[in-house]
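[1] Could you work out the structure for the sequence below:
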Amino acid sequence: MIVVTGATGNIGRSLVTRLLADGAAVRALTRDPARAALPAGAEVVRADLTADEGLEPLLEGADALFLNLAAGGERAAGALVDAAVKTGVRRIVLNSSMAVTDSPADESHFIARMHAAQERAVRDSGLEWTFVRGGNYATNALAWAPAVRATGVVRDAHPGAQGAPVHEADLADVAAVALLDRTGTHQGRAYPVTGPEVMTVAQQVAAIGRAIGRETRVEQISEEAAAEAMAGPHLPREAALELVRMFGGAVDASPFPVSDAVERITGHPARTFARWAEDHAADFS
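    Presented below is the predicted three-dimensional model:
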């Protein structure tokens, strides 16, 4: 049995589908099973991961756990690691971040600090582990959807910022291989995972336009305005500004790191951003 946290999220939904296709038993955790719309083969379980207790029953009988910080935050992730140890879970695959560098810089970077702390907790648990360190998620582009639908104009502080956007299905495929590993090949490994090509923000916006058959473009704004637009209940303005400035550091970055992890681990080439835009065309139309 494999337990998937964040089962209705972008990565989690793809992961549940992939694991079921591989014949695995899957317990999908979600706040609202009635609206989850997950495949019929999954055991869909209501779960409030922010509760102070009662997490052990969610993991009873499980061999492996896919742990995603987005499913409940840092405190919930730590409690799930403790529950995994208590209930005899053998393996954790953690959805981490390429921001983690295993260097002192991890303590001064907002995203790296959060994920590095969780990586340490998983390592210290004594369980088998694999870290899937995703880079620039292609799904980040969904934040542009309202602007694309309304005007076709995306407002961004750094149109020339580079990334190698990775499809959520590729992150799920890498996680599935690690969760199903019977040879120990992926035990104790941290995999940086990116898409197959370097693209600027402007190029990504243009690719979305081609996918939906509309003209799209980027209008440059200040870093402060971009941070204000990004900030919310779960992302303070100061953290948002740090993220915006981090993206700005990727302008004209050379060489920008592109990982071959998807093809090396799964056996298939990483999906392109153009493919992602086609898969999500309805979100922008």
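[2] make it CA atoms for all contacts and neighbour counts henceforth
    Fine.
[3] just so I have it, where are all the helices in the stretch 101-250 of the chain?
    For the stretch 101-250 of the chain, the helices defined by DSSP state H, counting those that start in this stretch occupy 110-124, 145-150, 168-180, 201-212, 223-230, 237-248.
[4] how far is the third one from where the chain is centred?
    To tie it back to what came earlier, the one meant is helix 168-180. 11 Å (CA atoms, centre = their mean, to the nearest Å).
[5] And that helix, what does it pack against?
    helix 10-21, strand 64-68, strand 91-97, strand 128-134, helix 261-266 (3 or more CA pairs under 8 Å, 6 or more residues apart in numbering; DSSP states H and E).
[6] rerun at 6 Å
    helix 10-21 (3 or more CA pairs under 6 Å, 6 or more residues apart in numbering; DSSP states H and E).
[7] Quick check: which element contains Pro269?
    For Pro269, there is no helix or strand it lies in under DSSP states H and E.
[8] burial count for the closest residue to it other than its chain neighbours?
    Nearest non-adjacent residue to Pro269, counting by CA to CA, 6 or more residues apart in numbering: Glu263, 4.7 Å away. Neighbour count for Glu263, taken as other CA atoms under 10 Å: 15.
[9] got it, and the one 10 residues further on?
    Here the neighbour count serves as a burial measure; for Phe273 (other CA under 10 Å) it reads 25.
[10] For Ile11, see how far away it is.
    According to CA to CA, to the nearest Å, Phe273 stands 16 Å off from Ile11.
[11] Gly23 now?
    Relative to Ile11, Gly23 is positioned 19 Å away (criterion: CA to CA).
[12] Neighbour count: the two, which is higher?
    A side-by-side neighbour count of Gly23 and Ile11, using other CA under 10 Å, places Ile11 first with 23 against 9.
[13] dump the residue contacts of the more buried one.
    Glu168, Ala172 (CA atoms under 6 Å, 6 or more residues apart in numbering).
[14] nearest spatial neighbour of Ala24, skipping sequence neighbours?
    Met1 (6.9 Å).
[15] Check Phe284 too.
    Once flanking residues are discounted, Phe284 sits nearest to Ala145: 4.9 Å by CA to CA, 6+ apart.
[16] and if you look at Arg155?
    That would be Glu219: by CA to CA, 6+ apart, it lies 4.8 Å from Arg155.
[17] Was I right to think the one you found contacts His158?
    No. Using CA atoms under 6 Å, Glu219 makes no contact with His158, being 9.3 Å away.
[18] Those two - which one has more neighbours?
    His158 (24 against 12).
[19] Could you find the closest non-adjacent residue to the more buried one?
    Spatially, and ignoring its direct neighbours in sequence, His158 is nearest to Gly248 (5.7 Å; CA to CA, 6+ apart).
[20] Could you also give me the structure for this second sequence? I'd like to compare it with the first:
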Amino acid sequence: MSEFLVTGATGRVGRHVVNALAEAGHDVRALVREPGKAALPDQVEIFQGDLASPDAVERAARGVDGVYLMWPGLPVEPRVVDAIARGARHVVYLSTDVADLADDEPATSFHQEIERQIRRSGAGWTFVRAIDFAANTLAWAGQIRRGVVRWPYGDAARSLIHERDIADVAVHALTTPGHDGAAYVITGPESINHREQVRVIGEVIGREVRWEDLPAEIAREELTAAWGDADFVQARLDAWKRFADEPERVTDTVERLLGRPARTFRQWAEDHAADFR
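    Model (predicted):
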């Protein structure tokens, strides 16, 4: 069996990556900030640290066959990518579908810059580009408990993906041959609009939940106050408006790689029903 390092090991996707690798009999290392709170399987070797520390990363990555890399939005630190490349033969990076760019183009996001650093590092690589997480709908949990969700663009149709499918694709890329140099755009199996997402969650938890379209100008004010990044809020609003006219694309990448369909949004909601009750 092989040995792998998982960063973001206690996160929404990383925890599933750790569990799947351990259950398959691989040796697993986990880079975590607070080992006492990690709650990972007993056989996992814990390394204390995070991606802000090149020395901690180099110790954790030394000699492993592969690394699952999730970059948490920190400033890009080339020494960290270099440390991973020196220690590991293959890096699977959780990226986004908007990260693709040529080497001579300026990076406009940290995902693009990390991808570029990995490509230049000399290590083998696979980019898993997830369009968007179904788990982002957990932001509605409080409103769903109150019985009404007020949000902009109810007709915005999204192809949200279950975090377990992201993890399964990452593990597949780490543990099977033929993925070096691949960039996989992964989505859920359907495009389902905001209003329908709320209806499905309500059905799953046995509660009627109404949808109220929130005007974009009010949403801009409220989300900027909540998220603190006006440019990000505007980008989200622009995307949702676009998806109301043209549904977000759906790929068959999960099914092609894993030999089974991606989990539906309803399956995700059933797995997370307790989070909405």
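[21] Deepest-packed of the helices of the stretch 101-250 of structure 1, please.
    Mean neighbour count, computed with mean count of other CA atoms under 10 Å, is highest for helix 168-180 among those, reaching a mean of 23.
[22] can you tell me what part of structure 2 that one aligns to?
    Matched against structure 2 by TM-score structural alignment, helix 168-180 of structure 1 falls on residues 163-175.
[23] Mean per-residue distance, the matching stretch versus structure 1.
    Here the mean offset of stretch 163-175 of structure 2 against structure 1 after fitting is 0.4 Å, by mean CA distance after the TM-score superposition for structure 1.
[24] burial of Val85 of structure 1, as a residue count?
    17.
[25] which SS class is it?
    Of the three states, Val85 of structure 1 takes helix under DSSP: H, G, I helix; E, B strand; the rest coil.
[26] cool, and Val44 of structure 1?
    Here Val44 of structure 1 is strand, with the state taken from three-state DSSP.
[27] Counterpart of it over in structure 2?
    Under TM-score structural alignment, Val44 of structure 1 pairs with Ile46 in structure 2.
[28] what sits against its match?
    Taking CA under 6 Å, 6+ apart, we find Ile46 of structure 2 in contact with Arg29, Ala30.
[29] can we see that at 7 Å?
    Neighbouring residues of Ile46 of structure 2 by CA atoms under 7 Å, 6 or more residues apart in numbering: Arg29, Ala30, Leu31, Pro35.
[30] of those, buried ones?
    Among the contacts of Ile46 of structure 2, those classed as buried by 16 or more other CA atoms under 10 Å are Arg29, Ala30, Leu31.
[31] Enumerate every residue touching the aligned residue in structure 2 for Val3 of structure 1.
    In structure 2, the residue matched to Val3 of structure 1 (TM-score structural alignment) is Leu5. Contacts here follow CA under 7 Å, 6+ apart; on that basis Leu5 of structure 2 touches Val28, Arg29, Ala30, Ala60, Ala61, Val64, Gly66, Val67, Tyr68.
[32] Export the residues you listed as CSV, with columns for distance to Val233 of structure 2.
    Compiled in CSV, the contacts of Leu5 of structure 2 are given as follows (distance: CA to CA, whole Å):
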residue, distance to Val233 of structure 2
Val28, 37
Arg29, 36
Ala30, 33
Ala60, 36
Ala61, 36
Val64, 39
Gly66, 35
Val67, 32
Tyr68, 29
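[33] ok, of these, which one's closest to Tyr184 of structure 2?
    Closest to Tyr184 of structure 2 out of the contacts of Leu5 of structure 2 is Tyr68 (14.6 Å), distances taken as CA to CA.
[34] so what corresponds to the closest one in structure 1?
    Using TM-score structural alignment, the equivalent of Tyr68 of structure 2 in structure 1 is Phe66.
[35] what's the burial count for its match?
    By other CA under 10 Å, 24 other residues sit near Phe66 of structure 1.
[36] okay but it is in contact with Arg90, surely?
    No. Contact criterion CA atoms under 7 Å: Phe66 of structure 1 and Arg90 do not qualify, at 11.6 Å.
[37] Does Leu29 of structure 1 touch Thr5 like I think?
    Yes. With contacts defined as CA under 7 Å, Leu29 of structure 1 counts as touching Thr5 at a distance of 5.3 Å.
[38] separation between the closest residue to Ala38 of structure 2 other than its chain neighbours and Ile144 of structure 2?
    Spatial nearest neighbour of Ala38 of structure 2, chain neighbours left out: Thr10 (6.1 Å); criterion: CA to CA, 6+ apart. Distance, Thr10 of structure 2 to Ile144 of structure 2, using CA to CA: 26 Å.
[39] now Gly25 of structure 2
    Shown here: Gly25 of structure 2 relative to Ile144 of structure 2, a distance of 40 Å by CA to CA.
[40] Glu212 of structure 2 now?
    The gap separating Glu212 of structure 2 from Ile144 of structure 2 is 12 Å, by CA to CA.
[41] who's in contact with Met60 of structure 1?
    Careful, residue 60 of structure 1 is Glu and not Met. Glu60 of structure 1 makes contacts with Thr87, as judged by CA under 7 Å, 6+ apart.
[42] Repeat that for Met70 of structure 2.
    Residues near Met70 of structure 2 by CA under 7 Å, 6+ apart: Thr7, Gly8, Tyr93, Leu94.
[43] Surely the first one is in contact with Leu31?
    Right, Thr7 of structure 2. Yes. Using CA under 7 Å, Thr7 of structure 2 is in contact with Leu31, at 5.2 Å.
[44] Can you tell me the element the nearest residue to Leu69 of structure 1 once chain neighbours are set aside falls in?
    Excluding the flanking residues, the one nearest Leu69 of structure 1 by CA to CA, 6+ apart is Ala77, at 6.0 Å. Using DSSP H and E, Ala77 of structure 1 sits in helix 74-87.
[45] what about that helix, distance to the chain center?
    19 Å.
[46] Name the residues that touch that helix?
    The contact list for helix 74-87 of structure 1 (CA under 7 Å, 6+ apart) reads Leu49, Thr50, Leu55, Glu56, Leu59, Glu60, Leu69, Ala121, Val122, Ser125.
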